[in-house]
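> Got a sequence here, can you build the structure:
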Amino acid sequence: MALFLFLILVAVILGLIGVAAHGLFYLLVIGVVVFVADLVLFGARWSRRRHHVVR
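Sure, this is the predicted structure:
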């Protein structure tokens, strides 16, 4: 969970820098890619946990 929150923070910071600094639009794109990848990884981990049957 800490890795998920850290990657969200990195994506937000890269996005803010990409929007604020002229000519650094690629940082916004990288921030969006990191955010989407983080959501995909979180979804994959969450779906794996739901398949375990507890008796």
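
> rest of the way, CA atoms for contacts and neighbours
Will do.

> residues near A37, how many?
Neighbours of A37 under the rule other C-alpha atoms under 10 Å: 13.

> and if you look at the one 10 residues further on?
Other residues near S47 number 11, with proximity taken as other C-alpha under 10 Å.

> same deal with A20?
Using other C-alpha under 10 Å as the criterion, A20 is surrounded by 12 other residues.

> and what of G31?
Residues lying near G31 (other C-alpha under 10 Å) number 24.

> One more, so I can put them side by side:
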Amino acid sequence: MIVLGVILLLLGWFLHISTILYIGVVLLVIGAVFWLLGSIGRPVGGRRAWY
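As a prediction, this is how the structure comes out:
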């Protein structure tokens, strides 16, 4: 989710499409929160590990 967020963020930035830019920022933030929760050992979405 973080990688997709970065890709959409860059596409929105270079193509000047604000909708894609905002979606990329949201995905980046959500992915970072999930990564942080998963790294401290807290289950995310009922799963302990995401593969």
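
> Give me the TM-score for this pair.
In this superposition the chains share a TM-score of 0.67, using TM-score structural alignment, normalised by the length of structure 2; 42 aligned residues with a C-alpha RMSD of 1.5 Å.

> and stretch 31-42 of structure 1, which stretch of structure 2?
Counting by TM-score structural alignment, stretch 31-42 of structure 1 falls onto residues 24-35 of structure 2.

> Pull out the buried residues from the matching stretch.
Of the residues in stretch 24-35 of structure 2, G24, V25, V26, L27, L28, G31, F34 count as buried by neighbour count, 16 or more other C-alpha atoms under 10 Å.

> Go ahead and measure how far that stretch is from the middle of the chain.
3 Å (C-alpha atoms, centre = their mean, to the nearest Å).

> quick revisit: now for the buried residues of stretch 24-35 of structure 2: which two are most distant?
Spanning the widest gap among the buried residues of stretch 24-35 of structure 2 are G24 and F34, at 15.3 Å by C-alpha to C-alpha.

> Would you tell me what the next helix or strand after the helix or strand hosting L7 of structure 1 is?
In this assignment (DSSP states H and E), L7 of structure 1 forms part of helix 2-20. Counting by DSSP H and E, the next helix or strand C-terminal to helix 2-20 of structure 1 is helix 25-50.

> Check which helices and strands that following helix sits against.
helix 2-20 (3 or more C-alpha pairs under 8 Å, 6 or more residues apart in numbering; DSSP states H and E).
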